[in-house]
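Visitor: I'd like to go over a predicted model; first the sequence, then the structure.
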Amino acid sequence: MTGRILVVDGTATHRIILRVKLGSAFYDVAQAASGTAALEEALRTRPDLVLAANRLEDMTGAELCRRLRPLSPSRDLPVILIQSSDDPAGRLEALRAGAEDTLARPLDEVLLFARLRSLLRAREAERELRLRDDTGRALGLAEDASAFVPRARVALVEAPGADRGAIATGLRDLANADLASCTRKDVLQGRAAATDLFVLVEGPGGAALDLLSEVRSRPDTRRAAILYIAAEGQRREAATALDLGADDLVIGAALPEELTLRTEKLMQRKRVTDRLRASMQEGLRAALTDPMTGLYNRRYALPHLERIDAAAQRSGKPYGVLMLDIDRFKTINDGYGHAVGDLVLTDIARRLQHNLRAADLLARHGGEEFLVILPDTDADQTLNIANRLCARVREVPVKIGAGLPPLPVTISAGATVGPAASGLETGALIAAADHALYAAKEAGRDRAVGTRVMPHLSPKRAISASSRSA
């Protein structure tokens, strides 16, 4: 099924007709004859959308909207109310009560199904974002939303020949938003890239539909909210607009208050989805980076090494792998405390990062050990880079606090080059670099040692290698 819809209507004929139409489109349909029965059915079946008559025997459609909202876990259950005739004042009342839209009898089947698809698609997308946000919070990777609400940027784009009517008046009263009129050319040339909400007013030739497709396909505008406004005779264009990605629409005459209400609801919804998306991205970033140094961690570095190796296998160009370790780090921790140890780690990480190229990857491999991946780098260059990093750390002692002398710190480095030989995994490269690092330690520390990949060094040892305390 494509979704569960609860049909609420006191007239049995209306319920049967809707059930047949929705069932033919493979929707799962539940029915109720009154508002009270609808509330019970909503608790029992957990519908994805409610399609209800605006007048029921025991309550109005607006009251049903208000009473349905607390029953949805995320308070986002979409409701469409069906009016006996098109009534702008009744539509405004329904929107204020929380309905997504109203439709007038006789129902336009094409517009009805376009509206259902649009609402269910938007609800599923937001539900997925909320699920990921909840997962991030459970893992401690998400932050609470900021109380600060930035001003929204609203662009009014009118197609040639469009009738403004009450549009400008309704948009003029928007709270916490800046309204600007712009042309199709402005949008196509990127001058509306920072827009939060586009209000596209259709003209006689369907130009706004073409622009809607452009807005949805361009990276700098595809996440903007879109309100599509059509004339009474443009219902097919309105249905197409929903399928092309319009978030809401107005057909025919509308009170200025309705336009204000719809646009403010769209801006609020966009703020929520922007926050959820940012939270998800921050959670992904947190999962792949070391919180102390800000460097990537092994979870990111090892798949990155696989990608670099695959590219090198195709191109035939070598790349370097370094394993770096802070010398006598356990002595620093034991003698000065973990706070100083953390300070040394972050300082060394910063120096290493500043002395690598933008294409190079520096990751904290664990403890006081770092992994460096150097694309398009041969054996001599790799060893030279390793020696340079050792020198940069050696040259300047680490400042560890007022009243204490700077602390001399050195690192040791093991170097090797890829791509991995036939039959070997990239873990063998890490094992070889780790073996060279051990040789550098044995030779007196504060130096770099290079090696070739040795088949007897298994990937398992490389992946499980722990930080050294020497």
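Guide: Cool, the structure landed. Numbering: from 1, shown residues only.
Visitor: from here on, contacts and neighbour counts on C-alpha atoms
Guide: Will do.
Visitor: by contact count, what packs against the helix or strand hosting residue 238?
Guide: Take DSSP states H and E as the rule and residue 238 turns out to sit in helix 235-244. On a contact count with 3 or more C-alpha pairs under 8 Å, 6 or more residues apart in numbering; DSSP states H and E, helix 235-244 meets helix 109-138, helix 207-217, strand 225-230, strand 248-251.
Visitor: now the longest one: how far from the chain's centre is it?
Guide: So that's helix 109-138. Mean-position distance between helix 109-138 and its chain equals 14 Å (C-alpha atoms, centre = their mean, to the nearest Å).
Visitor: For it, name the packing helices and strands.
Guide: If contacts are counted by 3+ C-alpha pairs under 8 Å, 6+ apart, helix 109-138 sits against helix 235-244, helix 256-288.
Visitor: deepest of those helices, which one?
Guide: Mean neighbours per residue, mean count of other C-alpha atoms under 10 Å, is largest over those for helix 235-244, with a mean of 20.
Visitor: ok and that helix relative to strand 225-230, angle-wise?
Guide: Interaxial angle, helix 235-244 versus strand 225-230 (axes from the mean of the first three to the mean of the last three C-alpha atoms, to 10 degrees): 170 degrees.
Visitor: quick one on the thing from earlier: with distance to residue 416 added, can I get the helices and strands packed on helix 109-138 in a markdown table?
Guide: Listed next are the helices and strands packed on helix 109-138 as a markdown table, based on distance: least, C-alpha to C-alpha, whole Å:
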| stretch | distance to residue 416 |
| --- | --- |
| helix 235-244 | 53 |
| helix 256-288 | 25 |
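Visitor: among those helices, which is nearest residue 407?
Guide: Among these, helix 256-288 comes nearest to residue 407, with 30.3 Å by C-alpha to C-alpha.
Visitor: ok, and here's another one to check against it:
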Amino acid sequence: MSARVLVVDDIEANRKLLCAKLAHEYFQVTTAVDGLDAIDKAIATEPDIILLDVMMPRMDGFEACRELKFDPRTEHIPIVMVTALNEREDRLKGLRAGADDFLTKPINDLQLLSRVRALSKYKLVADELRKREASGRRIGVIDVTPTGRGGNPARVLVVDDNERQAARICRYLETDHKPMTLANAGAKPGGVGAGAATVDIMVLSLGGEKYDGLKLCAYLRNLEATRDLPILAIVGAEDEALAVRALDLGASDILVRPIDPEELLARVKTQVSKKRYIDSLRARLDQSMELAVTDQLTGLHNRRYMENQLEQFMKRANMGGGPVSILLCDLDHFKKVNDGHGHDVGDEVLRQFSDRLMHNIRPSDIACRYGGEEFMVIMPDTTIQMAQLTAERIREKVDGAPFSINNGLGRLDVTMSGGASVTFPPDDSVAQLIKRADEALYNAKENGRNRIVCNFDGF
């Protein structure tokens, strides 16, 4: 998979070397000469990965990393710190600054390419969600961009068939997180998917004798429930090929033994932060989809959703499926409510009516606000006789108790009228179905209101 890579290094020879290695694998490469230049290029070119040297003039890599991760325009871009130093403190400093990974010069080609590919997959998902989120903001159903970086302690599943090693890893993590072993989660390596679906990250030892760590990585990536679960794979210092293979199969990050507790915590924090960012984007998108089909005053489905659902049900009914009935209902004399008590009271009545409507239909029925004080209930697999019973039940619940107004200070009697109709295959249409219900509603209004009339045309 190709990706756009920004290479940042103050030494031209280093930039050329990295560019050549990446271009050979068909990555698109741009370059920057220091931290300040990197920030400008990242904003301008929106790369998929940034390879950021540590020791540079004007602004070093650590400071540039912090700036990039602080800026909402670039915070989602994975950063790999590159340095000639291989000191523990440098790794920790880079990870704490927000780096996603750390490579030491001279750079190993396999490690470089495997990390770039692994991080590109994350960026691809993030970009798609960000585009959808931006579309939601443009049409007004999303108001702010989520960050999702903070949050509660992470639930960490530690998978290691050496119980002592698993317990030690849990002790390292329990200062900041909520770790558990497979035994604590009540699962076995063969059934680890169920346990993994309930946690924020998995710390997986690849050297297990009772299970195949690589196979487990691939398996979890193929499960819907764990497809996006971060996997921090632990390998021995001599297992370079194993680490590279793990990244190719879906591991999110690699930690080399002997385990440094602070590096473990830093890498877990980074992976959990990325997961929560993606989760936050998805949650906002789910919310935006719900808002797009929801009436904001009543919480019922809106007319757009109603029309779409009716079209689907009508097609099914015309092709031999079960009958679909609709109830078109209207609050009687609602204009007097608005004129006599104000629109705030009118809104209170509409919300309470919607609540009574929802509590008196089946889970399979669809309640929608048709417009103003008119509402529709779509009832799949429902005869007109069954629809009449439902409509009468709703009418009785509306007429049976006064509506609370002025925040509970007053009471108001409200009634409703309704017209019901049913599909008439094989050549029925949504427009005809609604017209029949509308005619029945008109008859209910003309004959004294507070009643249900059913249109039996076609019988």
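Guide: Thanks, I have it. In this text the structure is predicted, and so the values were computed from the model without any measurement.
Visitor: out of the helices and strands packed on helix 109-138 of structure 1, nearest to residue 216 of structure 1?
Guide: Judging those by C-alpha to C-alpha, what sits closest to residue 216 of structure 1 is helix 235-244, at 7.9 Å.
Visitor: what's the closest one aligned against in structure 2?
Guide: Using TM-score structural alignment, helix 235-244 of structure 1 corresponds to residues 240-249 of structure 2.
Visitor: Residue 92 of structure 2 versus the most centrally placed residue in structure 2, what's the distance?
Guide: The geometric centre of structure 2, computed from its C-alpha atoms, lies nearest to residue 282 (C-alpha atoms, centre = their mean), at 1.7 Å. To residue 92 of structure 2, residue 282 of structure 2 is 30 Å away according to C-alpha to C-alpha, to the nearest Å.
Visitor: In stretch 299-318 of structure 1, which residues are buried?
Guide: For stretch 299-318 of structure 1, the neighbour count (16 or more other C-alpha atoms under 10 Å) marks 301-302, 305-306, 308-309, 311-313, 318 as buried.
Visitor: Over to stretch 294-301 of structure 2?
Guide: 294-295, 298-301.
Visitor: In structure 1, what range does stretch 299-310 of structure 2 match?
Guide: By TM-score structural alignment, stretch 299-310 of structure 2 lines up with residues 294-305 in structure 1.
Visitor: Which helix or strand contains residue 450 of structure 2?
Guide: Going by DSSP H and E, residue 450 of structure 2 is not part of any helix or strand.
Visitor: what about residue 428 of structure 2, which helix or strand?
Guide: Going by DSSP H and E, residue 428 of structure 2 is not in any helix or strand.
Visitor: Count the residues that sit near it.
Guide: Residue 428 of structure 2 has 15 neighbouring residues, counting by other C-alpha atoms under 10 Å.
Visitor: ok, now residue 205 of structure 1?
Guide: Using other C-alpha under 10 Å: residue 205 of structure 1 sits among 12 other residues.
Visitor: Doesn't it lie inside a helix?
Guide: No. Counting by DSSP: H, G, I helix; E, B strand; the rest coil, residue 205 of structure 1 falls outside a helix, being coil.
Visitor: measure it to residue 231 of structure 1 for me?
Guide: Computed as C-alpha to C-alpha, the residue 205 of structure 1 to residue 231 of structure 1 distance reads 12 Å.
Visitor: got it, and residue 26 of structure 1?
Guide: From residue 26 of structure 1 over to residue 231 of structure 1 the distance is 31 Å, taken as C-alpha to C-alpha.
Visitor: next one: residue 63 of structure 1
Guide: 30 Å.
Visitor: what's around residue 158 of structure 2, how many residues?
Guide: Here the number of neighbours of residue 158 of structure 2 (other C-alpha under 10 Å) works out to 26.
Visitor: The counterpart of it in structure 1: what secondary structure?
Guide: Residue 158 of structure 2 maps onto residue 156 in structure 1, with residues paired by TM-score structural alignment. Secondary structure for residue 156 of structure 1, judged by three-state DSSP, is strand.
Visitor: What number of residues are in the vicinity of residue 258 of structure 2?
Guide: Residue 258 of structure 2, neighbours per other C-alpha under 10 Å, totals 10.
Visitor: did I read that right, it in a strand?
Guide: No. Assigned with three-state DSSP, residue 258 of structure 2 falls outside any strand and is coil.
Visitor: coming back round to it: now check structure 1 for the residue matching the residue nearest to the centre of structure 2.
Guide: By TM-score structural alignment, residue 282 of structure 2 lines up with residue 277.
Visitor: doesn't residue 129 make contact with its match?
Guide: Yes. Between residue 277 of structure 1 and residue 129 a contact is recorded at 6.6 Å, counting by C-alpha atoms under 8 Å.
Visitor: out of the buried residues of stretch 299-318 of structure 1, which are inside helices?
Guide: Among these, the members falling in helices (DSSP state H) are 301-302, 305-306, 308-309, 311-313.
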